[in-house]
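Engineer: my questions concern the predicted model and sequence given below.
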Amino acid sequence: MSEQTGSVLAEENGSARSLILNRPKSINAIDHEMVTEMAKLLDGWATDDAVAAVVLYGAGERGLCAGGDIVAIHRDAAALSGNPDATDLDAENSPSAKFWFDEYRLNAAISRFPKKYVAIMDGIVMGGGVGVSAHGNTRVVTDRTRLAMPEVGIGFVPDVGGTHLLSRVPDGLGLYAGLTAAHLSGADAIAMGLADHYVPSESLPEFIEAIGSSGLDAALGRFATEAPESKLAAQRGWISEAFAAETVSEIIERCRAVGTEEATKTADTIAAKSPTALAVTLRSLREAAGDATLEDTLVREYRVSLRCLLHPDMAEGIRAQVIDKDRNPSWAEFSEASVEKFFAPLPHDLTFDA
C-alpha cells in the first residue's frame, strides 16, 4: 500500500515502511514541504508498534537526493546579500532560514530515531541528501554511490550536520572532503565511517523487500557484500600531512609541495572555491570535532548558514554554478576578521524543543 503526500511517498512493506523522496527530475532535491512531511511520517512511525524499520530511498535512477532546493535559496540569498537591514535575519523573515530551521531539526530527529532507519545511499547523495541519510543508524551504499558535501563551491559551508560527520573522519579525510567538495564512492564512504554496509545496486529492490519480509539482519546477511578498496583512503598518508596545516592557504601550499598529480589537482580545486567559505568551513570542522552532540553542531551550522545568506559569495556561487552555469564565480575579497562574524549567536538560535 502506498500513499503519495506531495513529493514524498510512504509505502508499506511488511514490517517496514518505505520513505521515498519523489522529485526524480531534480534528483529528489529537498524542499520545505518534503522536510515537513518526512518529519510528520517519522514521528508517527516512531510510536507505531507495527513498524519495525523505515527504509529511505529516492525515486528515479539518478540518486537518493542532490541536496536542497538551491534555486529557491538563491532567490533569498540574492535579495539579502549585503543588506544592512537583515542583521536580525531569522526563520520569521527568511524562507531559507525557516527551511533550515526545520531541516536541521529533522536531521537531529533522524539521528535519534528509535527504530531501524535504513538509508539507501545509492547514486547521487549530496548536501541535504547526506543530512537525511548519514545520521541514520543503518547506512547502505552501493557501487553507484556518489556522496559529496559540495557547499564551498557555491560560497556556502557544509550543513545538515555535515561538519559533525566530517570532523570525525580521521587522517584529514573529512577535511579533504569538506574543502574540495570531492565526490566519494561507496567504498570511500565505508572507509571514512560515513556508511555501514555495501549492497550492489542491482540487488536493491530485493534487499528492500527482504527488510520488510525477513527483517533487517536477515536482509543484510543475504545481500550485503564487502566493499571494494577505497581509492581515497589509499592516499591518507599525504592527505593527513597536508590537511593538518593551520590555514587554508597553508593546506594548499602543502598539497603543492607534495608534487603528485593528485595533490596538485587537490590544491587547484581548493584554490578555486570561495575563500570565505573555505575559511569558515575549516573553522567549522575543527570546532565540530569538540562538540558533544549533533545538536551542538547544528546550532552552529544554523548560525553559519544564515550568515552565508548575507554574504555575497553565496548568491554569486549559486549564480555561477546553477543559474547561469558559466562556472566562473567572482568571489568577494577575503578578510580573516570577517570569519568571526559567521559564528556569533543569533537573536533566535536553532532550538530542538517540541
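Structural biologist: Nice, I can see it.
Engineer: going by C-alpha atoms from here, please, whenever you check contacts or count neighbours.
Structural biologist: Fine.
Engineer: how about the helices of the stretch 1-150 of the chain, start to end?
Structural biologist: 32-46, 70-80, 95-111, 128-131 (DSSP state H, counting those that start in this stretch).
Engineer: out of the ones you listed, flag the one nearest Arg319.
Structural biologist: helix 70-80 (7.5 Å; Cα to Cα).
Engineer: buried residues in that closest one?
Structural biologist: Within helix 70-80, the residues scored as buried using 16 or more other Cα atoms under 10 Å are Ile70, Ile73, His74, Asp76, Ala77, Ala78, Leu80.
Engineer: any chance of the residues you listed in TSV, plus distance to Pro170?
Structural biologist: Listed next are the buried residues of helix 70-80 as TSV, based on distance: Cα to Cα, whole Å:
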residue	distance to Pro170
Ile70	30
Ile73	32
His74	34
Asp76	36
Ala77	34
Ala78	37
Leu80	37
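Engineer: below is an additional structure, to be compared with the one above:
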Amino acid sequence: MDFGGGDEVRFERIGAAGVVTLTRPKALNAVTHRMVLALSRALEAWKDDASVALVVIKGEGRAFSAGGDILHIYEAGKAGNPPIEFFADEYRLNLAISRFPKPYVALVDGIAMGGGVGVSFHGSHRLLTENAVFAMPEVGIGFFPDVGGSYILPRLKDAFGFYLGLTGTRIRQGDALWCGLASHAIRQTDIEVIVAGLADTGDADATCDRFAVQADCETDADTRAAVARHFGHDTLDATLNSLRSAADTGDAFAAKTLETMLARSPTSVRVAHRQIATGAGYDMAECMRMEYRIVSRMLAGHDFYEGIRAAIIEKGATPAWRPDQLGAVAPEMVDAYFAPLAEELSL
C-alpha cells in the first residue's frame, strides 16, 4: 500500500490490521513531514474502511522513534524559512490519532521521544517493551513538550508529567505503566506474535491483554512521592522553592532535579510549566491550538536554535540561553507565547 511515504514509512494490510512501520532506522525513525502526511492519509483511508478493524504502528531497528527531524528544522529556520507547516500537519495528525474511531495500537520498542511520542501515545493501546524509553526532553534544547504533551503530561499520576516535561527525565516500561503512559507492558520477543494476533482477530483488547506482563516501577516509591510533593504545586516558583528547601537539607534527589531544571532553557521551563498546567483543563484540540501558538513564537526566537546548535551541531557545547536565568523571564514574556495568532491552526 502506498500513501506517499516512500522509503520512510511502510503501510501494509495484514488480515484485519492496517500495519504502519517507521522505516528510517539509521535516523532512529525520526519523524519527517513526508511521514506525517503519509500517516495522515492512511488514517483517513482506514477510518471508514470496514475491512480494517484496527491500526498497528511500530518502528524498524533499535528505536521506535527518537523524535522529529530536528536538523532539517534547524537548517530551515536559520535560512529564514521556519517549517511551520510541518508542525501544523504534525499537530493535525496527533489530533487525528487521538480521535481515531478504531483501536490504534502502538508497539513501542526502544526510544520514543518528541515526534515519536506524538504518533504513538495518543493511541488507544500503548504497549511498551522492556527496551522502551520514553522522554520529552525538549526544554533541554530550548523548545517545549509539544505533539500533544500538553494533553498527555498533566493527566499522568501524581504530578509525574510535570516532572517529565520540566526535566526531560527518561523513564522505562514500569514507570510508564504505573503513571498511565503505557496501557500494557509486553516482552520484545512477543511483538511479531502480537501483530499476528491483532491481524487474525481484529480484537485489540483481548490480544493486548493476553500478552500483557507485570512490570515493576524503575523509580522507587520514595522518589515517586518526592516528585508528587515537589511538582504538585500550582506554580513553577513554588516547585522550585520546594526543591531548594529540600536540597538545602541534603536531599540528593531534590538537588539533582533542581540542578537539571536550572540548566534547561529558562524560557522553555516557564513556558512548559504553563503549557502543562493549562492543558489539564483543555481538550486535545484546544491543546493543539495552544501548542501551535507556542511553536510559532519559538521558531521566531533564539533559544530553540541555540539549543540545537549546542546539542546537535556542536555536540555537547554549553548553550547560551536568552535570558539565562529563570528570574529574568517575566510573566509578560511567557504570556506572549500563548497569545492568539492572526492565523490560528485550522483543525
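Structural biologist: That came through, no problem. Note that this is a predicted model, so its numbers are computed, not measured.
Engineer: picking that back up, out of the helices of the stretch 1-150 of structure 1, which is closest to Ala320 of structure 1?
Structural biologist: helix 70-80 (11.0 Å).
Engineer: and the angle from that closest one to helix 95-111?
Structural biologist: On the basis of axes from the mean of the first three to the mean of the last three Cα atoms, to 10 degrees, helix 70-80 of structure 1 is oriented at 130 degrees to helix 95-111.
Engineer: wait, which of the buried residues of helix 70-80 of structure 1 is closest to Asp102 of structure 1?
Structural biologist: Closest to Asp102 of structure 1, out of all of the buried residues of helix 70-80 of structure 1 and judged by Cα to Cα, is Ile73, at 14.5 Å.
Engineer: tell me the counterpart of Ala159 of structure 2 in structure 1.
Structural biologist: Aligned by TM-score structural alignment, Ala159 of structure 2 pairs with Gly172 of structure 1.
Engineer: pretty sure its match is touching Gly237, no?
Structural biologist: No. When contacts are counted by Cα atoms under 8 Å, Gly172 of structure 1 is not listed as touching Gly237 (9.3 Å).
Engineer: those two - which one has more neighbours?
Structural biologist: Gly172 (21 against 11; other Cα atoms under 10 Å).
Engineer: quick check: closest non-adjacent residue to that one.
Structural biologist: Leaving aside its sequence neighbours, Gly172 of structure 1 sits nearest to Ser240 (Cα to Cα, 6 or more residues apart in numbering; 4.7 Å).
Engineer: all strands for the stretch 151-300 of structure 1, in order.
Structural biologist: Here the stretch 151-300 of structure 1 has its strands, by DSSP state E, counting those that start in this stretch, at 197-198.
Engineer: run through the helices of it in chain order.
Structural biologist: So, for the stretch 151-300 of structure 1 - with DSSP H, counting those that start in this stretch - the helices run 162-167, 173-180, 186-192, 204-214, 216-223, 236-242, 248-258, 261-271, 275-288, 294-310.
Engineer: list the neighbours of the fifth one that are in contact with it.
Structural biologist: With contact meaning Cα atoms under 8 Å, 6 or more residues apart in numbering, helix 216-223 of structure 1 is reached by Ala53, Val199, Pro200, Ser203, Phe207, Ile208, Ala210, Ile211.
Engineer: give me the mean deviation of that helix from structure 2.
Structural biologist: Helix 216-223 of structure 1 differs from its equivalent in structure 2 by a mean of 2.9 Å after superposition (mean Cα distance after the TM-score superposition for structure 1).
Engineer: same thing with the third one?
Structural biologist: Helix 186-192 of structure 1, aligned to structure 2 and superposed, deviates on average by 1.2 Å (mean Cα distance after the TM-score superposition for structure 1).
Engineer: buried ones in stretch 214-232 of structure 2?
Structural biologist: Result for stretch 214-232 of structure 2 [16+ other Cα under 10 Å]: buried residues Ala215, Cys217, Arg224, Ala226, Val227, Ala228, His230, Phe231, Gly232.
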